[in-house]
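Okay, sequence plus prediction incoming.
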Amino acid sequence: MTDNCTAANANKVFDLVVATYHEHDDVDAKVENPYENGSFEHTLFAKCWIDAVQWHLEDIIRDPQIDPVAALALKRRIDRSNQERTDMVEEIDTYFRQKYACVAVGPDATINTESPAWAFDRLSILALKIYHMQAETMRSDAAEGHVARCRAKLGTLLEQRQDLTTAIDQLLSDIAAGRKYMKVYRQMKMYNDTDTNPVLYGQKN
């Protein structure tokens, strides 16, 4: 990955992903990642694309008229998507671990409540929330009260993104300066593991 690891840069990538997805508006659409393979932006684009597709899968599965067989297949697809999303977040955190491996950690350094990559994950989801909330403010078929409430929520989401953007860049600055340190706790999802999910390992006996 190249070193363009700022939250502001990530927001640009995420907004591009969301706009690109809605040009197709298809959970099965195939798009070419516009960023150089191995770059930070390439990884962010791929990760946010997963988020965008999953956002719309979650909409589809909530259709009260959905066929139960189709719903089960969709649920399995969402599970796979969640796993891919987690894998990519860990890939980003591994990069940050390597990037700051030689930093001398100060004696009073503290650990953050979440890793940098999971904070970037929140930014990705915020880009989707902002897009769809903005769409709600532009609905001509919605009641005036609905539009007004969505405008207020949109303002909150934009403020949240600005605050999170600032906080992420401050976190990375603190890690680079040794004021904070990071750890990577690998996923321990038990329901996907045939050795820890009793429904699955029970079938092996």
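Yep, that arrived.

drop to CA atoms for contacts and neighbour counts, all remaining ones
Noted.

Longest helix in the protein, please.
Secondary structure of the chain per DSSP state H: the longest helix is helix 144-177.

dump the residue contacts of residue 46.
residue 33 (C-alpha atoms under 8 Å, 6 or more residues apart in numbering).

rerun that using 10 Å as the cut-off
The contact partners of residue 46, taken as C-alpha atoms under 10 Å, 6 or more residues apart in numbering, are 13-14, 17, 32-33, 35, 85, 88.

Buried subset of the residues you listed as a ChimeraX selection?
To isolate the buried members of these in ChimeraX, using 16 or more other C-alpha atoms under 10 Å:
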select :13,14,17,85,88
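
nearest to residue 110, of the contacts of residue 46?
residue 88 (25.1 Å; C-alpha to C-alpha).

what about that closest one, distance to residue 68?
Distance of residue 88 to residue 68, computed by C-alpha to C-alpha, to the nearest Å: 30 Å.

Keep only those of the contacts of residue 46 that are in helices.
Using DSSP H, the contacts of residue 46 in helices are 13-14, 17, 85, 88.

okay, pairing it with this:
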Amino acid sequence: MILSKKANHIFDQTILNYHIFDSIDCPFNNPYPDHTLDYLLYKKCWIDTMQWHMEDEVRDPNIDPVVGLEWKRRIDESNQLRTDVVEQIDSYFLRYFSHVKPRKDARINTESPAWALDRLSILCLKIYHMRQETQKIDASRQHVASCLEKLMILLRQHEDLCLSIDELLEDIRTGKKYMKVYKQMKMYNDATLNPVLYAARK
């Protein structure tokens, strides 16, 4: 399964579509059929793109503390949504490879396919925004040169990550590696596990 090409196409499409409106609250219109991998990849990158810009907003040194707290809570909510979608993507791969019988010497990978794709989505965002910095006509030559150097590093990292993702999926397909997925179990969002939240309910 060569997935990186498909994922990159969808991630780049998502980022471009978001920046047509360039607004955190712009409408989410997923062009792919529901319950498909393409739909999940698009949704994943859309959440990442929104959160990228939320992170910009909350770092305003002159932000009103009340507004800052509102952004922080939106970022927390976005992080939970991001984790949920990653776990849905891993569930897709578990079903997709459910017929594969791992070899006796099969090994587990340090991260699941979906968490590797999570890193790829973020990397696509870094490349998009770093490339924008290299194209600023009002920026200094030093700034542009520095950003070009960083962009080259990001592109090399992107190439390596794509290869690693495709190799991981091929190893799972052929039984050389096997998938074992653990839920994130984020305790701070769980009203039964976060002491501040369950104390507030008493």
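Looks like it arrived, so ask away. The structure presented is a predicted model; accordingly, all values stated were derived computationally and were not measured.

about what we covered before: now the contacts of residue 46 of the first structure in a markdown table, with distance to residue 76 of the first structure?
Formatted as a markdown table, the contacts of residue 46 of the first structure follow (distance: C-alpha to C-alpha, whole Å):
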| residue | distance to residue 76 of the first structure |
| --- | --- |
| 13 | 28 |
| 14 | 25 |
| 17 | 24 |
| 32 | 25 |
| 33 | 25 |
| 35 | 30 |
| 85 | 14 |
| 88 | 19 |
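
list the ones among the contacts of residue 46 of the first structure that the second structure also has?
Here is what carries over to the second structure from the contacts of residue 46 of the first structure, by both residues aligned by TM-score structural alignment, their matches' C-alpha atoms under 10 Å: 13-14, 17, 32-33, 35, 85, 88.

Which helix or which strand is home to the equivalent of residue 123 of the first structure over in the second structure?
Mapped onto the second structure by TM-score structural alignment, residue 123 of the first structure lines up with residue 120. Assigned by DSSP states H and E, residue 120 of the second structure falls within helix 113-134.

Return the residues in contact with the corresponding residue of the first structure for residue 41 of the second structure.
Alignment note (TM-score structural alignment): residue 41 of the second structure maps to residue 44 of the first structure. Residue 44 of the first structure makes contacts with 5, 9-11, 13-14, 17, 33, 35, 50, 88-89, 92, 117, 120-121, 124, as judged by C-alpha under 10 Å, 6+ apart.

and residue 44 of the first structure, what element?
helix 40-61.

Residue 187 of the first structure too?
Counting by DSSP H and E, no helix or strand carries residue 187 of the first structure.

doesn't residue 88 make contact with it?
No. If you go by C-alpha atoms under 10 Å, residue 187 of the first structure and residue 88 don't touch, sitting 11.4 Å apart.

Kindly provide the distance from residue 165 of the first structure to residue 127 of the first structure.
For residue 165 of the first structure, the distance to residue 127 of the first structure - C-alpha to C-alpha - is 12 Å.

Over to residue 81 of the first structure?
18 Å.

more crowded one of the two?
Using other C-alpha atoms under 10 Å as the criterion, residue 81 of the first structure and residue 127 rank with residue 127 on top: 26 against 17.

residue contacts, the more buried one?
Here residue 127 of the first structure is in contact with 11-19, 48, 51-52, 133, 157-158, 161 (C-alpha under 10 Å, 6+ apart).

swap in residue 169 of the first structure?
Going by C-alpha under 10 Å, 6+ apart, residue 169 of the first structure touches 5-8, 116, 175.
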